[in-house]
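K.L.:
have a look at this fold, sequence not included:
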């Protein structure tokens, strides 16, 4: 399965977001995903398995619990693939950063002028 096939699913993306905050038990992940998506525990387990089998998550036993964490292997591969396309959006992001900085500077100068 290609990285973007795995990440194309909103449930798996949300699970990765949760794991990016730090290691979580399968029960914790299931609780959040069930509340947000209304899917069953077996369905959450299947999504966790897809993430694990495709290099996006790791799992380790901790007593009776299973703790999941982000595995950056597949994320690095996806980032490398996207690298070929960065030239299309990088200049736009740099221009936006310049405009944001310019706006902050103008607000700061205006604020300093109002204080005098």
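P.N.:
That came through fine. Note that the coordinates shown come from a computational prediction; the quantities given were computed from them, not determined experimentally.
K.L.:
rest of the way, CA atoms for contacts and neighbours
P.N.:
Fine.
K.L.:
report the secondary structure state of the residue nearest the centre of the chain.
P.N.:
The centre of the chain sits closest to residue 17, judged by Cα atoms, centre = their mean, with a distance of 4.2 Å. Secondary structure assignment for residue 17 (DSSP: H, G, I helix; E, B strand; the rest coil): helix.
K.L.:
okay, one more to line up with it:
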């Protein structure tokens, strides 16, 4: 569990392509109601709600009630954990590619 006391691991939450698509849709706008999100998928409202619940448990999605409608918005802060993880391996690959480049240059001489 991460520092902000999330119920679900952020990596687990983004592992599913449907949830990654939901994140993208929510990133494109301030907030969206459930029926607009559901219209973007070939699945029912209940299935989309289940995916949104996984994202909420990971802290990636926030919701608010507006009358009878539930609106969802992205909370991108937990994605920093993923960015940090990828950045670490980015340094690893950069260093290895530099070494490979040096090795190839030495072989050309």
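P.N.:
Perfect, thanks for sending it. Because the structure is a prediction, the values reported are computed rather than measured.
K.L.:
returning to what we had before: what does the residue nearest to the centre of the first structure correspond to in the second structure?
P.N.:
When the second structure is aligned by TM-score structural alignment, residue 17 of the first structure is paired with residue 24.
K.L.:
how close does its match get to residue 108 of the second structure?
P.N.:
45 Å (Cα to Cα, to the nearest Å).
K.L.:
contacts only, for residue 37 of the second structure.
P.N.:
Neighbour list for residue 37 of the second structure: 22, 25, 48 [criterion: Cα atoms under 8 Å, 6 or more residues apart in numbering].
K.L.:
in stretch 26-33 of the first structure, what's buried?
P.N.:
26, 29-31, 33 (16 or more other Cα atoms under 10 Å).
K.L.:
and for stretch 38-48 of the first structure?
P.N.:
41, 44, 47-48.
K.L.:
make TSV from these and add distance to residue 71 of the first structure to it.
P.N.:
Below are the buried residues of stretch 38-48 of the first structure laid out as TSV (distance: Cα to Cα, whole Å):
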residue	distance to residue 71 of the first structure
41	22
44	18
47	15
48	12
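K.L.:
can you redo those as TSV with secondary structure?
P.N.:
TSV is the format used below for the buried residues of stretch 38-48 of the first structure (three-state DSSP):
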residue	secondary structure
41	helix
44	helix
47	helix
48	helix
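K.L.:
where in the first structure does stretch 58-74 of the second structure align, residue-wise?
P.N.:
Using TM-score structural alignment, stretch 58-74 of the second structure pairs with 54-70 in the first structure.
K.L.:
list the contacts of the matching stretch.
P.N.:
Under Cα under 8 Å, 6+ apart, the answer for stretch 54-70 of the first structure is 1, 3, 6, 16, 19-20, 22-26, 48, 51-52, 71-75.
K.L.:
of the contacts of residue 37 of the second structure, which is the nearest to residue 86 of the second structure?
P.N.:
Nearest to residue 86 of the second structure, judged by Cα to Cα, of those is residue 22 at 20.9 Å.
K.L.:
what are the ranges of the strands in the second structure?
P.N.:
32-33, 61-66, 69-74 (DSSP state E).
K.L.:
as CSV, these with distance to residue 104 of the second structure and mean neighbour count would be great.
P.N.:
Converted to CSV, the strands of the second structure look like this (distance: least, Cα to Cα, whole Å; neighbours: other Cα atoms under 10 Å):
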stretch, distance to residue 104 of the second structure, mean neighbour count
strand 32-33, 51, 18
strand 61-66, 47, 14
strand 69-74, 45, 18
